[in-house]
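Undergrad: Just the structure for this:
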Amino acid sequence: MKTLKNTRQMVNKGFLLLMLCFAFLGCKKYFDPPDVFEEQTIVNVKRKKVLLIGLDGITGADLKTIAPPKIQEILTKSKYSYDGWTDMPVSDAGSWKNIMTGVSIGTHGVADSSFDASSTVIGGEHDARAVYPTFIERLQGSGKIRYSAAITTWQKLSQKLFIYSDFPIVVANDALVKDSTLKKIAEPNMDLVIANFNGANKVGLAAGFDANVPEYKNAVLQLDTYIGELLAGIKARPTYAKEDWLVVITSTHGGDGKSFTSGSKRTRNIFTIYHQPNFVGKELPAQPVVDGVTTSSKNVLASLSAANSAAYGLGTTGDFTIQFKVNLKAVPSGSNHATILSKINAAYGNATGWEFMYEASTKYFRVILGSGSSATLKFLVGTQVTDVNKWYSLALRVHTEGGKRYAQLFQDGKAVKEPTDITGFAMGTASDLVIGTIASSLGTCTQNVNQLAIYNTAISPQAIQNFVCQEQIPDTDPYFNNLIGYWPGNDAQGTVLKNYAPNVTGKDLTITATSGTNFAWAPLAAWTCTPGKLYLTHNSDISQQLYYWFGVNIEAKWVTNGKVWLSDFESEFIK
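TA: Here you go, the predicted model:
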């Protein structure tokens, strides 16, 4: 017992000693650093919202002349253009289809108030089942918007395109469009509001689409007043400080005289304004525009029969010049070269005639001249690597000097190499004149060809240089009367490329498509010698800017025709 007791006493003493050690350590002073209070960064993400205002029948040129006061006020915080475009043939329905789907008329085919696709707009066989959803549907599907509203006086527009909004509203006049739009703007969870005003269009049809017509000018000013009220309505929202509004104001089409269907530039000229409080005001420098048809692979060609195109064969004697603009969209790979423009019976071998080709192995342009034997083919090969989606000017100049005949290739106004002697070379005339890839070509190209000109003389090298920057060949050109074929290729509609050479008839190129293939006219960014970035604004671009604004990725399968450019300025509004 004594031993056990002693053991317990020892344990108790040890425990007390251990507690004293802990107490001693607990009383020891250690360095106590000062308190550090880190400032918490609070990121407030503003909710994205959009007001889209579509004004029927106001040309960009007239809006610039009238300079409505409310619109002028917001330009200091807007990206805008008076030089935008809509498609041919011009219609209210087709223009709204462009805006709502991001697809151009050459794809959707809507050209009248039926909102049905027309086979006269889309060449070849049209698939009537093709569906192009509106940006309302795509934004709803993305989950980026909660509620949307679309207001118009046109019931058919509401039924065909605005119906996909949560609140498609049809009212009797523009004043009620304004009132209904203000009510929807005021609703807390409304993220997308579309307003369509038709008053200027009605006045233009009755009195004339012109800034100098008092009735038309007053109609535009009235719409400007409505726009001012809508902008004030946005700022009056209790949650405005927590929101990020993009206001898009655009016209659907212009007008000329008392019509908007003539196809003139005034009927297609629109304006577009993108307004956001953080934008630095900028009028977008305008990209020149041409209309064009894309000749695709061996499926879409523009051609003139051998019987009607004999004058464009180079034969054995005489001086000629062939020049044109080309923009390659898709090119062959490997060594499968492809024809671009030709009047030749075969792409290779025992060929007779002439052809411009893309040489896949080098990425050079080249011309082949043939007199019936593969052993004597003449190759005029470029030296500059070419890119897709870029315009080039090509020319073949055939001239006689000192009793000899020469051929020389020019690219972008510059002679590629020394002239090639072709004296006595018989190139014939018995082949079709073809834009596109002919059947015997191993490779295929997809391209736009514009401003094709054939002269019965060797124009000067300086004239070839001048052609590089010319929008078109004017009738004041010193060689205009030497034109025996001139196909600008910007007809904008139909199935022919008209020949505008003087004193020439029956020489139009016919556009054809193989079974199951469509072709379509579309406005294209043209060649230019103006430095700096230029913008081609088109009403089919609007949906792309809205997708970008709401943070929705554009999928390739949507086949939209426009492109996002608002991102060029994101440093101004992404803080």
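
Undergrad: drop to CA atoms for contacts and neighbour counts, all remaining ones
TA: Noted.

Undergrad: Just to check, Ala128 is in contact with Ala117?
TA: Yes - taking C-alpha atoms under 8 Å as the contact criterion, Ala128 and Ala117 are neighbours in contact, 7.1 Å apart.

Undergrad: More neighbours: the two, which one.
TA: Set side by side, Ala128 and Ala117 show more neighbours around Ala117, with 22 against 12, by other C-alpha atoms under 10 Å.

Undergrad: Now do the same contact list for the more buried one.
TA: His108, Gly109, Val110, Ala111, Ala128 (C-alpha atoms under 8 Å, 6 or more residues apart in numbering).

Undergrad: buried set for the strand or helix carrying Ile322?
TA: Element membership for Ile322, per DSSP states H and E: strand 320-330. By neighbour count, and taking 16 or more other C-alpha atoms under 10 Å as the criterion, the buried residues in strand 320-330 are Phe320, Thr321, Ile322, Gln323, Phe324, Lys325, Val326, Asn327, Leu328, Lys329.

Undergrad: Sequence B follows; please return its structure for comparison with A:
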Amino acid sequence: MKREIKSKIGMKMLGVAAFIATILVSSSCNKDFVNKLPDSFKNDTLGVSDGSRRVLYLILDGVKGSVVESLGPKNISLITKRSMYSYDGLADFQRNNLTDAGAWTTMLTGVDYTKHQVQADDFSGFDNQKTPTIFSRLKVEKNNLRTVSFASATGLNNALAKDATEKKDLTNDAAVKDAVISELSTQDPSLLVAQFKGAKEAAGSDYSENNAAYTAAIGKLDDYIGEIMTALQARKTYNGENWLVIIASNKGGGVSGGEPGSNIYDDESRNTFVSFYNPKFTAANYAKPNVEALPYAGVGPRFASNNGSTNGLANLNSNTSIGNFGVSGAYTLMFKIRNDDDGDYYPMFVGKRNPGSTDVGPAGWSFLMGGGEFQVDWTGSPRPGGGINHADGVWHTMGFTIYHSGNSRRLNLFSDGVLRSTSDITNRNADNNFPLRIGTDARFNTNILVKDLVILNTALSDDEMIKYMRKEFGSDNPYFENAIGFWPGNESSGNKMYDHSGKGNHFDFSSTIQFANFMDISPNISPNISQSAFVAVPNNVDIPVMIYNWMNISVPKTWGLMGKFYNPTINLPKD
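TA: Just a heads-up that it's a prediction; the model follows:
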């Protein structure tokens, strides 16, 4: 019989629910903690030697996790059978520009660029007093330890390994491998760090499995790892020692990028392979969550009317000029809507017109329902249709752009990321003194949620409209400064729907407004991806936290580390 110490996080992400649960239990950044493993835990059960905690840390430049998974190198595959590991690891869960120097600094300090300030190859901006490396902290915390750094990259040792007991700059990966084997065979290291650059150099600009030189270089690194593991296990004192073997990419391949709100997992320069190995660990694969299946979740006002009573309206009484688009100029309007009732024919739900009339009349415009499909009325007929049946309880996106084309002024109508129609509105002035309104009056039956309403003083291109109407608008949108008004509709109480553009034009809710919580998966919306989605897998800032924990060093909050601890599942013989 064996005793198990269960992991704090699951072995595999299995859908949205498992992902959310995992985040709740594994986010232990910047918390004080003690080592979670028994002090007596060694590489075997003979009880010889001192069971001292030791770390072998192999840094592989430019090795993408997705390529490692595809290739399945022999020795790395064997190591994963006794590792916490990920092919979806991230060099950086922020959107910092990635460089080799910056990545190494993150891996050896436990903080990212926002703290260590390193991006340039010369490590300019780095201050070892403000963000000490693991070599420096171990020198203070346990000054009797032998710490070693072997590097094939110029400058790494001089900048980051000043406090190592021994450091060597070597000409190539083979020399680094030989130095590691010699150190393991003849010396007594407690921390041995080795950096390899061969895969990055072989890749050129192609970090894919189709690049034979790149995959061959990864294969060569795998051979080196096999030789190093053989040397480690051949140590005369190995049976009484307690080794954590870390293998991690410094970064993936290609140029880092990604606009705010984008999916970091799509940035291949951040894709890393990482594993934490010990012969007593049970395998745990940390896979990225399916961010495309994350729900659109939140709270917002419900605009409803039924049987002669209105339970929800919002009027922009503070500034009745908003929503007047005149006969010149370019504009964009877009919002998200969930219709929970097919309702009556032709009630408006967003617009600026006489609330006492079904027809828009000579002035005014509105989005209105029409037999399940919606329409837009711009000073009367024609009323172009939105092309979808939106009375289905699913979130949809709607909007229009107004722009000049030659001598004409046009309105393009969009829904769910599709251009549905284009209309000529030249000299059709829809201006009036009625307030911009969300919801309809008591004569109709409606039941809708409206959120993320924004009006811009510029016309997005068709491609931009299709792209941005899916997303949640906010300060990270490149057109945020163009917002005439922005009303997220995140209120859960009160009498105002607040303008987040900074202009201060708030909607007034009717006194009977109600609020609804929702958590829906919609094919029409790409909700903002919480940062928690990107710390669901090991990040390079986590590695120093793992090392300190392994070395029985509690991490105080004052260190300001940005990583978290992954508690392994281990099997021990029954006492």
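
Undergrad: hey, where'd the strands end up in the stretch 351-500 of structure 2?
TA: For the stretch 351-500 of structure 2, the strands identified by DSSP state E, counting those that start in this stretch occupy 365-370, 373-378, 385-389, 395-405, 408-415, 418-424, 437-438, 446-456, 483-487, 496-497, in order along the chain.

Undergrad: sorry, back to before: could you give me the PyMOL selection string for whichever of the contacts of Ala117 of structure 1 are buried?
TA: Typed into PyMOL, the next command selects the buried ones out of the contacts of Ala117 of structure 1 (criterion: 16+ other C-alpha under 10 Å):
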select buried, resi 108+109+110+111
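
Undergrad: Show me which helix runs longest in structure 1.
TA: Longest helix of structure 1, by residue count under DSSP state H: helix 2-26.

Undergrad: Report the aligned residue range of structure 2 for the next helix or strand after that one.
TA: Following helix 2-26 of structure 1 in sequence order, the next helix or strand is strand 47-55 (DSSP H and E). Structural correspondence for strand 47-55 of structure 1: residues 52-60 of structure 2, per TM-score structural alignment.

Undergrad: Give me the contacts around the matching stretch.
TA: Counting by C-alpha under 8 Å, 6+ apart, stretch 52-60 of structure 2 makes contact with 42, 189-197, 199, 240-250, 547, 550-552, all of which sit outside it.

Undergrad: by how many degrees do the strand holding Ile322 of structure 1 and strand 483-487 diverge?
TA: Calculated by axes from the mean of the first three to the mean of the last three C-alpha atoms, to 10 degrees, strand 320-330 of structure 1 forms an angle of 10 degrees with strand 483-487.

Undergrad: Of the contacts of stretch 52-60 of structure 2, which count as buried by neighbour count?
TA: Buried by 16+ other C-alpha under 10 Å: 42, 189-197, 199, 240-250, 547, 550-552, out of the contacts of stretch 52-60 of structure 2.

Undergrad: Let me know the distance separating the residue nearest in space to the middle of structure 1 from Asn98 of structure 1.
TA: Nearest residue to the geometric centre of structure 1 (C-alpha atoms, centre = their mean): Gly562, 4.3 Å. For Gly562 of structure 1, the distance to Asn98 of structure 1 under the criterion C-alpha to C-alpha, to the nearest Å works out to 9 Å.

Undergrad: again with Ala219 of structure 1
TA: As for Ala219 of structure 1, its distance to Asn98 of structure 1 is 24 Å (criterion: C-alpha to C-alpha).

Undergrad: cool, Arg366 of structure 1 as well?
TA: 39 Å.

Undergrad: and what of Leu25 of structure 1?
TA: Relative to Asn98 of structure 1, and taking C-alpha to C-alpha, Leu25 of structure 1 is found at 80 Å.

Undergrad: the more surrounded of Arg366 and Asn98 of structure 1?
TA: In this view Arg366 of structure 1 and Asn98 are compared by other C-alpha under 10 Å, and Asn98 has more residues nearby, 28 against 21.

Undergrad: show me what contacts the more buried one?
TA: Residues in contact with Asn98 of structure 1, defined by C-alpha under 8 Å, 6+ apart, are Ser104, Ile105, Asn539, Ser540.

Undergrad: Sweet, I'm off.
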